[in-house]
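Novice: pasting the structure only:
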């Protein structure tokens, strides 16, 4: 399908953008893109799951300012008028949010409200990073934005799932009742450079285990599926959605689906070496399948070429080896 030309931040007048979670995987790539496009960025992070090394990449940039703060307790920004508040702060991988369940719930609840209040005070847009986890272990496949999900509200993953579901609800409430110019994205499995080695999600696990010469950890029988989106494709979707007036949730992901055993074969082809794997019990409430329906995304922000999985993994490994 050919690319569709839709406005993005690349062609926008200079913007002043505050990003919570700026030291995280996705947040740091957003900082990089916006600075490269000539925008001013204020990063906010408390490093509960972000990395200082990601902040260090931009610390000397003349249009970057960093505030170390827990946005659940407030966002201590007192500078010039903002154009956007982008809420990307939250542990996002199962090991991290299960280690910090209360903090995860708080950043989804109070952190989101604090971001909305700041956006409202500045007359700024508010951009919420939600997740495909709002669909839970889906009974509808692929998952459209109209699907309400199959979520265990008290399970081990509920601190993340329900935090994001609440974040979406309060974001829509501020849009409807207070006129805040909001955007909501539901991010499907995303990978690329700058992911923490202990991230715990499957591509990170497989890549690091393979590079260490260890057996790859496969949960269940390896037939469960995921759809993998390269970080640059996610950032492009975010950039385009900022320039389009659309307030309902939008799935951002790749709709090509792989089993875990197929993912091992792709990694084997990239590394050109034999790989071995061990089977382990499937974690509680782990979704059996996950693939986005992208009809709404294509209607709202158009089509663009996605990076193939093998090329993205090559980039990720190249970054680790540098």
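Specialist: Arrived safely. Not measured: the values here are computed from a predicted model.

Novice: only C-alpha atoms for contact and neighbour calcs from this point on.
Specialist: Noted.

Novice: my guess is residue 164 meets residue 106, correct?
Specialist: No. Contact between residue 164 and residue 106 fails when scored by C-alpha atoms under 8 Å: they sit 10.4 Å apart.

Novice: quick one, which of the two is more surrounded?
Specialist: residue 164 (27 against 17; other C-alpha atoms under 10 Å).

Novice: Surely that one is in a helix?
Specialist: Yes. Counting by DSSP: H, G, I helix; E, B strand; the rest coil, residue 164 is part of a helix.

Novice: Distance of it relative to residue 52?
Specialist: 25 Å (C-alpha to C-alpha, to the nearest Å).

Novice: Check residue 319 too.
Specialist: Between residue 319 and residue 52 the computed distance is 17 Å (C-alpha to C-alpha).

Novice: And residue 14, by the same measure?
Specialist: 26 Å.

Novice: SS state for residue 42?
Specialist: Reduced to three states with three-state DSSP, the structure at residue 42 is strand.

Novice: doesn't residue 61 make contact with it?
Specialist: No. At 11.2 Å, residue 42 does not count as touching residue 61 under the criterion of C-alpha under 8 Å.

Novice: Compare these two and say which is more crowded by neighbours.
Specialist: A count of neighbours by other C-alpha under 10 Å puts residue 42 above the other of residue 42 and residue 61, at 20 against 12.

Novice: Got another one to weigh against that:
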């Protein structure tokens, strides 16, 4: 039986990964310290015989007595602006010391190592859409740097292990993902708008609302991650993972108001520092290497996410 180790297992993406790998017959070991993850995201798994959970901060050493770990998935990290600005030092530690610790585990067991990077490594891009070869336009000392620069460091050290030790390292640059198990107070645009709309509060749009994002539904993302872990000949590859359909933020707000039949009004506030104006993945590479492509439309995914939030706020 194959065994996978997943850091950030109680997080939004991490918990869905636990579900997926259990469905695929893996023995799953999940790690999380609950700094931003929620025990509720994995409580349905705790009685599963093939699931083991360890509450642990991966910036601290940990030893495993397993004979083998086939896959190491490093997904632990505060991922929303609300969280990484609340926990700036913890964010930098998990993307430096934590990354090093997870790489050492992968090296010890000669595991495939999958690192969850982010579209934030591109910063406020001057190239559109963003390809994996684009080096980014990132402010190294701005408030968001605790997240985007630490993710860039994690990419650098992951590639160093690939070059120095031949470790099968694969880096996924994840673009805006949404769906069930996001927190209502997450701070990202989809849960923000849905929560405000369902509560009949004003919907807060930053800037003029013309900035764009590309939204990938969680089931599509998980399918893409699984394909990346399963495919051959991806050693050392860096891949964008997201839905290339692009929407401006104001249109997203209007879609959510319509779908929730909300009486909310749209109000505008100042754009946060270093907030990117455009964000859209070029996914030719991953489509070619894994045959993956997103299947869930924004309107379908928003319906599913609204249904979830109706029962969780």
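Specialist: Right, received. Where do you want to start? Because the structure is a prediction, the values reported are computed rather than measured.

Novice: Now compute the TM-score of the two chains, please.
Specialist: The TM-score (TM-score structural alignment, normalised by the length of the second structure) is 0.96; 309 aligned residues with a C-alpha RMSD of 1.1 Å.

Novice: Residue 76 of the second structure corresponds to which position in the first structure?
Specialist: Under the alignment (TM-score structural alignment), residue 76 of the second structure pairs with residue 89 of the first structure.

Novice: Could you give the number of residues near the residue nearest to its match when sequence neighbours are not counted?
Specialist: Nearest non-adjacent residue to residue 89 of the first structure, counting by C-alpha to C-alpha, 6 or more residues apart in numbering: residue 21, 3.8 Å away. As a burial measure, residue 21 of the first structure scores 28 neighbours (other C-alpha under 10 Å).

Novice: so what corresponds to residue 21 of the first structure in the second structure?
Specialist: Match for residue 21 of the first structure (TM-score structural alignment): residue 8.

Novice: do residue 225 of the first structure as well
Specialist: By TM-score structural alignment, residue 225 of the first structure lines up with residue 212 in the second structure.

Novice: Could you do residue 53 of the first structure as well?
Specialist: Using TM-score structural alignment, residue 53 of the first structure pairs with residue 40 in the second structure.

Novice: if I look at that match, how far off is residue 21 of the second structure?
Specialist: Computed as C-alpha to C-alpha, the residue 40 of the second structure to residue 21 of the second structure distance reads 18 Å.

Novice: Break down the second structure into its helices, ranges please.
Specialist: Assigned by DSSP state H, the helices in the second structure fall at 12-23, 81-86, 88-94, 97-109, 145-165, 189-198, 218-230, 249-260, 284-290, 298-310.

Novice: Which other helices and strands does the fourth one contact?
Specialist: Contacts of helix 97-109 of the second structure with other secondary structure elements, assessed using 3 or more C-alpha pairs under 8 Å, 6 or more residues apart in numbering; DSSP states H and E, are made with strand 71-74, strand 112-118, helix 145-165.

Novice: Identify the residue range in the first structure corresponding to it.
Specialist: Using TM-score structural alignment, the residues of the first structure aligned to helix 97-109 of the second structure are 110-122.

Novice: chain center to that stretch, what's the gap?
Specialist: Centroid displacement of stretch 110-122 of the first structure relative to its chain, using C-alpha atoms, centre = their mean, to the nearest Å, is 20 Å.

Novice: Need the residues that contact that stretch.
Specialist: Residues outside stretch 110-122 of the first structure that contact it (C-alpha atoms under 8 Å, 6 or more residues apart in numbering): 71-75, 81-87, 89, 125-126, 128, 167, 170-171, 174, 178, 180.

Novice: Then stretch 144-163 of the second structure?
Specialist: 79, 81, 84-85, 88-89, 91-92, 95-96, 99-100, 103, 115, 117-118, 120-121, 123, 138-140, 167-169, 171, 235-236, 274.

Novice: Report the aligned residue range of the first structure for it.
Specialist: By TM-score structural alignment, stretch 144-163 of the second structure lines up with residues 157-176 in the first structure.

Novice: before we move on, back to that, please verify my assumption that the residue nearest to residue 89 of the first structure contacts residue 87.
Specialist: Yes. Look at residue 21 of the first structure against residue 87 with C-alpha under 8 Å: they come within range, at 7.1 Å.

Novice: Tell me the spacing between residue 276 of the second structure and residue 124 of the second structure.
Specialist: Taking C-alpha to C-alpha, one finds residue 276 of the second structure at 4 Å from residue 124 of the second structure.

Novice: do residue 110 of the second structure as well
Specialist: Distance from residue 110 of the second structure to residue 124 of the second structure, by C-alpha to C-alpha: 36 Å.

Novice: go on, residue 47 of the second structure?
Specialist: Using C-alpha to C-alpha, residue 47 of the second structure is found at 44 Å from residue 124 of the second structure.

Novice: ok, the residue lying closest to residue 138 of the second structure once chain neighbours are set aside - contacts?
Specialist: Take residue 138 of the second structure and drop its neighbours on the chain: the residue closest to it by C-alpha to C-alpha, 6+ apart is residue 123, 4.4 Å away. Residues near residue 123 of the second structure by C-alpha under 8 Å, 6+ apart: 136, 137, 138, 139, 148, 274, 276.

Novice: What's the match for residue 123 of the second structure in the first structure?
Specialist: Match for residue 123 of the second structure (TM-score structural alignment): residue 136.

Novice: Return the residues in contact with the aligned residue in the first structure for residue 272 of the second structure.
Specialist: Matched by TM-score structural alignment, residue 272 of the second structure corresponds to residue 283 in the first structure. By C-alpha under 8 Å, 6+ apart, the contact set of residue 283 of the first structure is residue 219.

Novice: redo that, cut-off 10 Å
Specialist: Contacts for residue 283 of the first structure were tallied using C-alpha atoms under 10 Å, 6 or more residues apart in numbering; they are 94, 156, 219, 220.

Novice: picking that back up, can you tell me how far the nearest residue to the match of residue 225 of the first structure once chain neighbours are set aside sits from residue 264 of the second structure?
Specialist: Closest residue to residue 212 of the second structure apart from its sequence neighbours, by C-alpha to C-alpha, 6+ apart: residue 248 at 4.1 Å. The gap separating residue 248 of the second structure from residue 264 of the second structure is 19 Å, by C-alpha to C-alpha.

Novice: Would you mind telling me which of those two has the busier surroundings?
Specialist: Between residue 248 of the second structure and residue 264, counted using other C-alpha under 10 Å, residue 264 has the larger neighbour count: 20 against 17.
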